[in-house]
Every structure is written in C-alpha cells, then in structure tokens.
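In: got a predicted model here, sequence first, then my questions.
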Amino acid sequence: MRPAHVLRLPAGLTLRGSARSVLVVALLLAACALLCAVTVLTGTYKITTEGALGVLAGDGTRLDRFIVLGQRLPRVAAALLVGAALGLSGALFQSLSRNPLGSPDIVGFTTGSATGALVALLVGVGGLSVQAGALLGGLGTAAVVHLFTLVRGAGGNRLVLTGIAVGAMLASVNDFLLTRADLEAAENAKTWLHGSLNAISWPQVVPLGFCLLLLVPPALATARPLRLMEMGGDVAAGLGVPVGRVRMSVLLLGVGLTGAAIAAAGPIGFLALAAPQLARRLTRTPGIAPVAALAMGATLLTGADLLAQRLLAPFQIPVGLVTGVLGGAYLLWLLATDGRRRRTG
C-alpha cells in the first residue's frame, strides 16, 4: 500500500471534522425537542406551555402533574431512548456487515430478543424477567449467528443471510409459544409484539436509561475501527485494528442496545434499518455515522409515536404499526432510487 494512500485515510474517516455532520445532528436534536414539546402539550387533555412549565417547576394542579409527569414525560423519554438505542444498534450492525440490510430486525437479533421476552412472559422460566429474557434471547441469537459465520467472518452478506435464516426459525418459535399460551396471555403478548409505548412508565424508562448510559459510550468508541473495517478485514488488520476483538465487541454492544430497547417497548420494526441510512444520506459521510444514526432514531421514533397517539385519537395504536408503514415506504423509496442510480450510472 502506498504511503500517500495511508496518509489520506484519517481525513476520509473522521466524522468529527465534518461540519455537515454536526449541522445534521444539531437539526435532528432540534426536531426532537420540538416533537417532545408537541407531545407533552397536545392531546385529549389540553395543557398550556405555562402549565407544563409550572409542573416541571414543582407547581400545577394534581391532574396536570399526573398527565405531564406520570404519562407524557415517561412516554417521550422512552421514545427518545428506544429510538436512540435502535438507531445506534442499526448503525453498528450495518457497518459491521457492510450491508444496508444488516440491521438487528433483519438479521434476527430482534426476533431472538422477542423470543427470550416471550419465554419470560408466557412460560415464566425460573422467574425470568422480560428484560433479562430479551437480553438473553438476543445474546443467544447473536452467538448462533456468530458461530455460523465464524469460518469466513461476520461480515458482508454471510451475516445477513445467516441472520435471516435464524430469525425465520425463531419467528416460528414465537408463533408456537403464542399458540400454547392461554387466550388472555396470548393477546397481551401479541399486543406487545407489535411494539408499543402506550402503557410505559418510569419503572421501564429508568433501567433503559441506565443501560444506554453504559452501552452508548463504548459503542460510539467503536466508530473509528468500524470505519476502517468497512474497507475489509485484511486492510483494517494491516492498519492495526484488532478485527476479531472489535467484531465481538460490536456484536455484544449492538445486541445489548437492541435487547434493552425491546425489553422496554417490544420489537419495533424498520427503525434500526432506516435510521442509519437516512443519517448517512443527510450527512453524506463515506460510511455509517453512528452519532447521526442515534439522533435520527430518536427523532423518527418520537415522530412515529406522536402519529400513533394522534392519528385515531382518542384511540392509540402501537407505534410499531406506524414504523412498519414508514419502513415499508422507505424500502420502496430505496429500491426506486437504487434502480434510478443504476440506470443513470
């Protein structure tokens, strides 16, 4: 490899130096703040800006405090945290696999986490909690996929195809668990499988925030070695990247983020698939931008949950149904733009 090429690598691989990336993240955070304000201030029960600020300052009526602090704020916080976790995990897996389809809901990790949570919900093995079940299910799925891809490495189409196969088998396991449960438990589990923030409260939000506090910093720290690994494992190893260790760390961090999000809100589809790609197109970076993907995931889920609350008000639909519709539209758009690019190229 020529020295000149090596010297150009840091300039092309550093996210921090991109003014456009910083601007995109700032705009996404501003959009998040606006969506959060609209979610808190609007709804069946009307509350003014002054009333909401008074509640946050410790004043306000008992009903205002219940609506703002007990219902709307935990839901907004959950949407931000779950969206950020899914956006970041999607960025990790897509960068690791070097494939835009390499998101946890496509490669089976989301389905595996759902399997573990369903076992906890419907079978109740050893008093296993839903959170622990989701995490163990995701880790078990990741271990199986990693074993199948160990010979040639967990990259490229091999990871995606193996994950799709394992996910299809686990989806059948999930259906079997539903058929063996009693009617009431099966209905509750089926509702949970759609992905919803309707009944979320602070006891679910606080553990999720703690998990993200532990997982997000090391996940962001893997951005630079992952960027190098996008050029190929041999090239990255030649540049001093411990490829095997980084690969395993990314798998564990991505599964941890996915499991934490699913434990709080259920499996929410397409968000981890779309957020990193939309962030990449906005920032125009040569690879996946994890910070922008995190902010994009939070923005998308906050907006989708606002639609889920308002579209059929006063009835509320699971946010997973909204992200499913938006994700399908995104895939159609992606196919259309890809076909147009190939024709013009």
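Out: Cool, got the structure. Residues are numbered from 1 along each chain as shown.
In: alpha carbons only for contacts and neighbour counts from here, please
Out: OK.
In: from residue 234, how far out is residue 153?
Out: 11 Å (Cα to Cα, to the nearest Å).
In: hmm, I typed the wrong one, I wanted residue 130.
Out: Per Cα to Cα, residue 130 is found 40 Å from residue 234.
In: one more structure, for comparison:
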Amino acid sequence: MNMNTASAPSLRTTTVCMGVAALIVLVALLGMTIGAVTLTIGQVLDGIAGGESAFIVMQYRAPRVIVSILAGASLGVAGTFLQGALRNPLASPDVVGITKCAGLGAFLAGLFTPPAWAIWSIPAGVVAGTLVGAFALLAIGRSFGGGIAALALVGVALGMLAQALMQYVMVLFPTRADQSMVWLAGSVYGSTMADVLALTLWLVVCLPFVLIATIRLDAGGFGDDTLTSLGMSPGRLRGGLILVSVALCASSVAAVGSMGFLGLLAPHAARMLVGRRARHLVPVSALIGALTLSAADLIGRLAALPNEIPAGIVAAVIGGPYLIFLLIKEVGRHD
C-alpha cells in the first residue's frame, strides 16, 4: 500500500511529462511548416531525415523551434526557483523585473560596444542586467518588509524603470530603435544554429547547479528557524536558488529578449498538475515553459500571416490576465 502510494506521484509526473513532450513535438513540427515556403509535416520529417527540404528545415526552421524550446524551459525553471527562494507565488523573473533589467543590459551593451564584440558584450550585458535587477529587487523589497505585495510592486517598478531607460536611449539613438524593439517585445525570429549552440552550452554549464538547486528547493519552503535547526543557512540557500534562477534567465534573455510571464505561468501550471515536490515540479515546469513559448511563437505566426506577432506579446496577452487572477486569489486568501 505504501509502495503504491509513493509511486503514484512519480507515475503521474511521468504521464504528464510524456503528454507535454508530445505536445511540444507536435507544436514544433507545425512551427517548421510555416515560412516563405509552406511545407507539409511529411516534408518537415523528410527534411529532418536529410531529404530534399533539409536545407530549409535545418538552417531556417529548426533553429527557431529549438531556441524557443530551450529558452522556454529555462524561464520555466527560473520561475520555479525564484518562487521557491522568495516563498512568493508571484515571483517570476518578468513580474519582479529581472528580465527587463536583463534586456536593458543587453541593449546597452550592444549599443555602446563595436558590432564585432556583440557575441561577447551582449551576454555580458545580460548577466550584468540580471544581477543588478535581482539585487535591487531583494534590497528594496526587504526594506518594505519583503511581503508579496511589496515584492510585486517593487518588481513592477524595476521593470518599468528598465523599460523607460531603454526607451530613453532609443530616443537618443533612433537608428537602433528597430533592433531594440525586438528586445522589448521578445521574439525568436532570426534564430540560428549558432544561437542554439550557445544556449545549449550555457544550459549544460548550468545543469549541475540546477540539479543541486532542485534537491534544495523543497527546503526553501521552510521557515528560517526550521532551516537553522536543521543546520542550514537560510540566506545561502535562498541566495543559491536566486543565482541559479538569474543564470537561467540570463541565457534566455540573451537568446530571445525580454519574454514576459513564462516564469510565472509554467510553475503554477506544473504545481496544479504534479504538486509541490521539487523533483516532480522542476521537470514539468521546464516542459510547460518550453511548450508555452513554442505555442506562443506558433500562434503569433499564424495570427498575422504573412507577417507575425512577436512571441513575447502573445505570452503577455496570456500571462497578464493570469497575473491579475493570482493577485485577486492572494487578496481573497488573506482577507
């Protein structure tokens, strides 16, 4: 009986993972059919296998799909760790302003360094922006008590400030406005195999830290007194979770720009499906994040053919109302 009870969550998680993974594959195949030349799913599969459409599929269609999957998964896991570290269901990288700070850092780095340095300067700007945003959030939020409302409001303010600074720089340098709008909206348009390789390498480097953070995530829900009694440092535990979240967020923003609400949606959806245990929650959050960004990109391309709506705008249209729902739910829970 106990063995059956213990295996039930694992079986449910496996089933959910397989179902979401199947949806990701379906969305990816549909995404690779759309472009200047419309392909059938059969032609896409033939191209993946090295057939006649291999050049179109592998050079133009596949990189976009792969980047959306990797970036979405990163944001989903980043949101999970951030919510666990702050014990705040509203604490996603976008809501607390980290992704916008990262986008600002990337934009400034690309603007004020030679184009030949962009491959190094933009990732460095993203890392700098995420670190500044994370530390500003914690410092200012703590001064207001660190509650749900305080962190949410401080995060929104940080995001608005970062976006305002970016728009101000756009006014000063209007010739770069078109490029900066991609960062503001968030898009996987123009992704290449070089982007896939860079993002993959970064995630491989982050993987050991993600595994360690997953093991520690459940402890993040305990109070400080409980953690101390167990011989753990609350500050180090939560600081580590935040740093891993920042690293994952940085890689995603470097690849797709300031993508909204994925880090909020994925953990909540995963929690409803498999519960709060970290070993179930983290992989499902990653898969749901990947599915959400891939689907947002597909919807944006289908809704405005032959043009497209950036995936970040589609994600914001979905995530904005959901954030309002969560705020109403939290207010009702505390009344």
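Out: Structure received. Owing to the predicted nature of the structure, the values given are computational and were not obtained by experimental measurement.
In: quick one: TM-score?
Out: Overlay of the two chains. TM-score (TM-score structural alignment, normalised by the length of structure 2): 0.86; 327 aligned residues with a Cα RMSD of 3.1 Å.
In: neighbour count winner among residue 130 and residue 234 of structure 1?
Out: Between residue 130 of structure 1 and residue 234, counting by other Cα atoms under 10 Å, residue 130 is the more crowded of the two (23 against 11).
In: helix or strand: which one has the counterpart of that one in structure 2?
Out: Using TM-score structural alignment, the partner of residue 130 of structure 1 in structure 2 is residue 122. Taking DSSP states H and E as the definition, one finds residue 122 of structure 2 inside helix 118-143.
In: got it, and residue 16 of structure 2?
Out: In the assignment (DSSP H and E), residue 16 of structure 2 maps to helix 2-31.
In: give the buried residues for that helix.
Out: Neighbour-count burial for helix 2-31 of structure 2, counted by 16 or more other Cα atoms under 10 Å, picks out 13-14, 16-17, 20-21, 23-24, 27-31.
In: what's the mean deviation for the next helix or strand after that helix versus structure 1?
Out: Per DSSP H and E, the first helix or strand lying C-terminal to helix 2-31 of structure 2 is helix 41-48. Once fitted to structure 1, helix 41-48 of structure 2 is off its aligned match by 3.2 Å on average (mean Cα distance after the TM-score superposition for structure 1).
In: if you count contacts, what does helix 41-48 of structure 2 end up packed against?
Out: Here helix 41-48 of structure 2 touches helix 2-31, helix 54-56, going by 3 or more Cα pairs under 8 Å, 6 or more residues apart in numbering; DSSP states H and E.
In: and stretch 329-341 of structure 1, what's buried?
Out: For stretch 329-341 of structure 1, a neighbour-count test (16+ other Cα under 10 Å) marks residue 330 as buried.
In: from the contact counts, what lies against the helix or strand residue 208 of structure 2 falls within?
Out: Residue 208 of structure 2 belongs to helix 193-217 when assigned by DSSP H and E. Under the contact criterion of 3+ Cα pairs under 8 Å, 6+ apart, helix 193-217 of structure 2 touches helix 62-86, helix 234-256, helix 278-303.
In: of all those, which lies closest to residue 114 of structure 2?
Out: helix 234-256 (17.3 Å; Cα to Cα).
In: what's the next helix or strand after that closest one aligned against in structure 1?
Out: Per DSSP H and E, the first helix or strand lying C-terminal to helix 234-256 of structure 2 is helix 262-274. Residues 271-283 of structure 1 are matched to helix 262-274 of structure 2 when aligned by TM-score structural alignment.
In: for that stretch, buried residues please.
Out: Going by neighbour count (16+ other Cα under 10 Å), the buried part of stretch 271-283 of structure 1 is 271, 272, 273, 274, 275, 276, 277, 278, 279, 280, 282, 283.
In: leaving aside the residues adjacent along the chain, what's closest to the residue nearest in space to the middle of structure 1?
Out: Closest residue to the average C-alpha location of structure 1: residue 86 at 0.7 Å, with Cα atoms, centre = their mean. Excluding its sequence neighbours, the residue lying closest to residue 86 of structure 1 (Cα to Cα, 6 or more residues apart in numbering) is residue 272, at 4.9 Å.
In: quick check, that neighbour in contact with residue 103.
Out: Yes: between residue 272 of structure 1 and residue 103 there is a contact under Cα atoms under 8 Å: 5.8 Å.
In: which residues are common contacts for the two?
Out: Residues touching both residue 272 of structure 1 and residue 103 by Cα atoms under 8 Å, 6 or more residues apart in numbering: 89, 90, 91.
In: do you know how far residue 127 of structure 2 is from residue 13 of structure 2?
Out: Distance from residue 127 of structure 2 to residue 13 of structure 2, by Cα to Cα: 33 Å.
In: corresponding residue for residue 4 of structure 1 in structure 2?
Out: Aligned partner of residue 4 of structure 1 by TM-score structural alignment: none.
In: just residue 102 of structure 1 next, same as before
Out: Per TM-score structural alignment, residue 102 of structure 1 is aligned with residue 91.
In: for that match, the count of nearby residues, please.
Out: When neighbours are defined as other Cα under 10 Å, residue 91 of structure 2 has 24 of them.
In: just say helix, strand or coil for it.
Out: With DSSP: H, G, I helix; E, B strand; the rest coil as the basis, residue 91 of structure 2 sits in coil.
In: that one touches residue 78, doesn't it?
Out: No: Residue 91 of structure 2 is beyond contact range of residue 78, at 10.1 Å (criterion: Cα under 8 Å).
In: so for those two, which residues contact both of them?
Out: By Cα under 8 Å, 6+ apart, no residue touches both residue 91 of structure 2 and residue 78.
In: coming back round to it: the helix holding residue 122 of structure 2 versus helix 234-256: what angle between them?
Out: 140 degrees (axes from the mean of the first three to the mean of the last three Cα atoms, to 10 degrees).
In: would you mind measuring from the residue lying closest to residue 282 of structure 1 once chain neighbours are set aside to residue 44 of structure 1?
Out: Excluding its sequence neighbours, the residue lying closest to residue 282 of structure 1 (Cα to Cα, 6+ apart) is residue 24, at 6.9 Å. Plainly put, residue 24 of structure 1 is 33 Å away from residue 44 of structure 1 if you go by Cα to Cα.
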